[in-house]
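**Q** 3D, please:
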Amino acid sequence: MTAQWTTADIPDQSGRVAVVTGANTGLGYETARALAKRGAAVVLAVRNVAKGEQAAARMTGDVTVQALDLTSLDSVRTAAAALRSRFDRIDLLINNAGVMYTPRQATADGFEMQFGTNHLGHFALTGLLLDRMLPLPGSRVVTVSSTGHRIRAAIHFDDLQWQRSYSRVGAYGQSKLANLMFTYELQRRLASHGTTVALAAHPGVSSTELARNTPAALRLPITWLAPLLTQTPAMGALPTLRAATDPAALGGQYYGPGGRNEVKGHPRLVTSSPQSYDVTLQQRLWTVSESLTGVTFPVPLSV
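**A** Below you'll find the model as predicted:
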């Protein structure tokens, strides 16, 4: 195992199909670009098709665009149907897209924006595409979380949509904690199949458009400290790419930057918060997510 894992360590991806959400900019763009460069047929699943096509034009390899708005379950279903009609196999699903610290907003389905986009949209998409992955040994679902899953984070089952009160930071933490709980529960369900695996990753602190909704009081200090505390999107994408392609990676693992406090650096195995490993909470979240999205996975929990 190399101590300084880079894109040079990505094995040949020829013949594989990869779907990357939010791939027109930032971490998603760098993830998609690296996979395409190594031979994968990559689909940029993006809300803005024009921006997706512009991004695809800057990449080399087999790159196409699929409209996907994770804030709408109708859009998620339409995109999944289109992908299923285009591909009889999907080797990699990279659940990368996300929003952070948004003002109080609701998705088209009435979900709190961060929980609805970051967790429920990806939960539904994964469930609708999973049968294209299950027959394929080596197929992987990689969901991008954040160190924010530790900050004021809990699954507020009594008020998942933050209707009684709203905290930008708390809602983001809930959504990123949900990403991890989803990954761990999905891996538990996939284990008996022996083909597809689920992993998670986080980018540390990367300079991307994700931070555009940072509260004003934090914006100036972050701007001053950014050169010291952030890394490029290309570096931030490495944990995702390692989780997606490293032959040694195993289902249920979590990758992040190897530097101090996992802020930046080359990717390595990391651990998430104790709360994220709570099986009872994982299973409760799964049941609620199926109910809210109307999506049932073809991998029931083994008793």
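**Q** Could you use CA atoms for every contact and neighbour count after this?
**A** OK.
**Q** Surely residue 191 is in contact with residue 185?
**A** No. Assessed by C-alpha atoms under 8 Å, residue 191 is found out of contact with residue 185, at 10.1 Å.
**Q** Where is the longest helix in the protein?
**A** Longest helix in the chain by number of residues (criterion: DSSP state H): helix 168-190.
**Q** quick one: the nearest residue to residue 211 once chain neighbours are set aside from residue 63, how far?
**A** Of all residues not flanking residue 211 in the chain, residue 100 sits nearest, at 6.5 Å (C-alpha to C-alpha, 6 or more residues apart in numbering). When distance is defined by C-alpha to C-alpha, to the nearest Å, residue 100 is 27 Å away from residue 63.
**Q** ditto for residue 233
**A** Using C-alpha to C-alpha, one gets 19 Å for the distance from residue 233 to residue 63.
**Q** Repeat that for residue 191.
**A** 31 Å.
**Q** which of the two has more neighbours?
**A** residue 63 (23 against 17; other C-alpha atoms under 10 Å).
**Q** Please name the residues that touch the closest residue to the more buried one other than its chain neighbours.
**A** Distances taken as C-alpha to C-alpha, 6+ apart put residue 42 closest to residue 63, at 4.9 Å, once the chain neighbours are dropped. By C-alpha atoms under 8 Å, 6 or more residues apart in numbering, the contact list for residue 42 reads 17-20, 32, 35-36, 62-64.
**Q** Could I have the buried ones of those as PyMOL selection syntax?
**A** Of the contacts of residue 42, the buried ones go into a single PyMOL selection, burial set by 16 or more other C-alpha atoms under 10 Å:
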select buried, resi 17+18+19+20+32+35+36+63+64
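**Q** Can you flag which of the contacts of residue 42 belong to strands?
**A** Secondary structure assignment by DSSP state E places 17-20, 63-64 of the contacts of residue 42 in strands.
**Q** Buried residues in stretch 96-104, which are they?
**A** Buried residues in stretch 96-104 (16+ other C-alpha under 10 Å): 96-102, 104.
**Q** Likewise for stretch 56-76?
**A** 56, 59, 61, 63-73, 75-76.
**Q** Could you also give me the structure for this second sequence? I'd like to compare it with the first:
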Amino acid sequence: MTEKSIHLPDLSGRAVVITGANSGLGLEAAKILAGRGARVVLAVRDTAKGEEAVREVPGETEVRRLDLADLASIREFARGWKGDLELLINNAGLMAIPRSRTKDGFETQFGVNHLGHFALTNLLLEHVTGRVVTVSSGLHAGATGIHFDDVNLERGYTPYRAYNQSKLANLLFTLELQRRLEEAGSPVLAVASHPGYAATNLQGRTEKVWEDRFMGVLTRLVAQSAFAGALPTIYAATQDVPGAAYAGPTGLFMRGAPGLVRRSAAAQDTAAARRLWELSEEMTGASFPL
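**A** You can find the predicted model right below:
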């Protein structure tokens, strides 16, 4: 599977922001889109790593600092944006880490994976002319719903419980964002993707030795490449898909060619999507601007 199997439009001169683009899926997506002429901004927490990574990306690029665990950093990034933005790709994420808090006091996985991107999207939305692509996970199906009465998981935190909830939140966010865009008469699309099981540095951060070793072995045996894992994001960003579409690998074991895939029943709950949006507004202070 190569990006040549996806018909990619000419993106010459069009701006693209990719969060977490200094490695893994984000870096691979940056390479592909820059190769089609896009002006790619790598939005990263560690700019030194970003500057090192950007050497691998062809064409016009820029590295800007963005810490999704800090609402002040998100607002600063958004204030600095000028001009149109063809694609906002909400790619950065954390997976199955020990309990911790963001600078603003949110459970870190929910705070970074969902709330940070929620705030960033709303703060940049007036600039977006094309699509907002949010990267979720097949593990969203492990969450039966958002824990609205305990969204920071004060009672019963486990690394994967928090991760699964944050990835479900990504899909509910996409669903409600698309509804609001349509209601506002905006041509912008909100879509989502998941990489399947891709070999990136996302895995193996539980700080449990045997669990991390097991994940390392499993990744080497089963996972597809980061490049292949980035293709569903590219598919969602560039192909003729409906609003709120969800793209992912269409083969067995979360591998294979990208296409539209199914999501869990919980990820289709429009009432939960609206409730999550309202909660996210309260927590971040960011709201739909259109």
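**Q** coming back round to it: please tell me which residues of structure 2 the longest helix of structure 1 aligns onto.
**A** Taking TM-score structural alignment as the measure, structure 2 aligns residues 159-181 with helix 168-190 of structure 1.
**Q** residues of the matching stretch that come out buried?
**A** So for stretch 159-181 of structure 2, counting by 16+ other C-alpha under 10 Å, buried means 160-181.
**Q** so how far does it sit from its counterpart in structure 1?
**A** Superposed on structure 1, stretch 159-181 of structure 2 shows a mean distance of 0.4 Å to its aligned residues (mean C-alpha distance after the TM-score superposition for structure 1).
**Q** quick one, what contacts the equivalent of residue 68 of structure 1 over in structure 2?
**A** Under the alignment defined by TM-score structural alignment, residue 68 of structure 1 is paired with residue 66 of structure 2. The contact partners of residue 66 of structure 2, taken as C-alpha under 8 Å, 6+ apart, are 19, 43-45, 73-74, 77.
**Q** now, which of those lie within helices?
**A** Going by DSSP H, the helices hold 73-74, 77 from the contacts of residue 66 of structure 2.
**Q** Same list (the residues you listed) but as a markdown table, adding distance to residue 265 of structure 2.
**A** Output for these, formatted as a markdown table (distance: C-alpha to C-alpha, whole Å):
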| residue | distance to residue 265 of structure 2 |
| --- | --- |
| 73 | 34 |
| 74 | 31 |
| 77 | 35 |
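**Q** Nearest to residue 267 of structure 2 among these?
**A** residue 74 (26.0 Å; C-alpha to C-alpha).
**Q** For the lengthiest strand in structure 2, name the packing helices and strands.
**A** Counting residues, the longest strand found in structure 2 (DSSP E) is strand 128-135. On a contact count with 3 or more C-alpha pairs under 8 Å, 6 or more residues apart in numbering; DSSP states H and E, strand 128-135 of structure 2 meets strand 85-90, helix 159-183, strand 189-193, helix 226-238.
**Q** nearest to residue 124 of structure 2, of the ones you listed?
**A** Here strand 85-90 is closest among these (C-alpha to C-alpha), at 8.4 Å.
**Q** matching residues in structure 1 for the very next helix or strand once past that closest one?
**A** Counting by DSSP states H and E, the next helix or strand C-terminal to strand 85-90 of structure 2 is helix 108-109. Here helix 108-109 of structure 2 aligns to structure 1 at residues 113-114, judged by TM-score structural alignment.
**Q** mean distance, that stretch to its aligned residues in structure 2?
**A** Mean for stretch 113-114 of structure 1 is 0.2 Å (mean C-alpha distance after the TM-score superposition for structure 1).
**Q** which outside residues touch that stretch?
**A** 71, 98-102, 104-107, 171-172, 175.
**Q** follow-up on the earlier one: roughly how far does the match of residue 68 of structure 1 sit from residue 19 of structure 2?
**A** For residue 66 of structure 2 relative to residue 19 of structure 2 (C-alpha to C-alpha), the value is 8 Å.
**Q** Any chance you could list residues touching both of those two?
**A** Counting by C-alpha under 8 Å, 6+ apart, the residues touching both residue 66 of structure 2 and residue 19 are 43-44.
**Q** now the match of helix 168-190 of structure 1, how far from the centre of its chain.
**A** 10 Å (C-alpha atoms, centre = their mean, to the nearest Å).
**Q** The longest helix of structure 1 - contacts with which helices or strands?
**A** The helices and strands touching helix 168-190 of structure 1, judged by 3+ C-alpha pairs under 8 Å, 6+ apart, are helix 113-114, strand 140-144, strand 197-201, helix 279-293.
**Q** returning to that earlier point: including distance to residue 297 of structure 1, could the ones in strands among the contacts of residue 42 of structure 1 go into TSV?
**A** Converted to TSV, these look like this (distance: C-alpha to C-alpha, whole Å):
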residue	distance to residue 297 of structure 1
17	21
18	20
19	18
20	20
63	28
64	26
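**Q** quick check, nearest of these to residue 224 of structure 1?
**A** residue 20 (31.7 Å).
**Q** who's in contact with the closest one?
**A** 28, 31-32, 42-45, 93-96.
**Q** switch the cut-off to 10 Å
**A** Residue 20 of structure 1 is in contact with 28-29, 31-32, 35, 42-46, 65-66, 92-97, 142, counting by C-alpha atoms under 10 Å, 6 or more residues apart in numbering.
**Q** any idea what residue 148 of structure 2 aligns with in structure 1?
**A** In structure 1, the residue matched to residue 148 of structure 2 (TM-score structural alignment) is residue 157.
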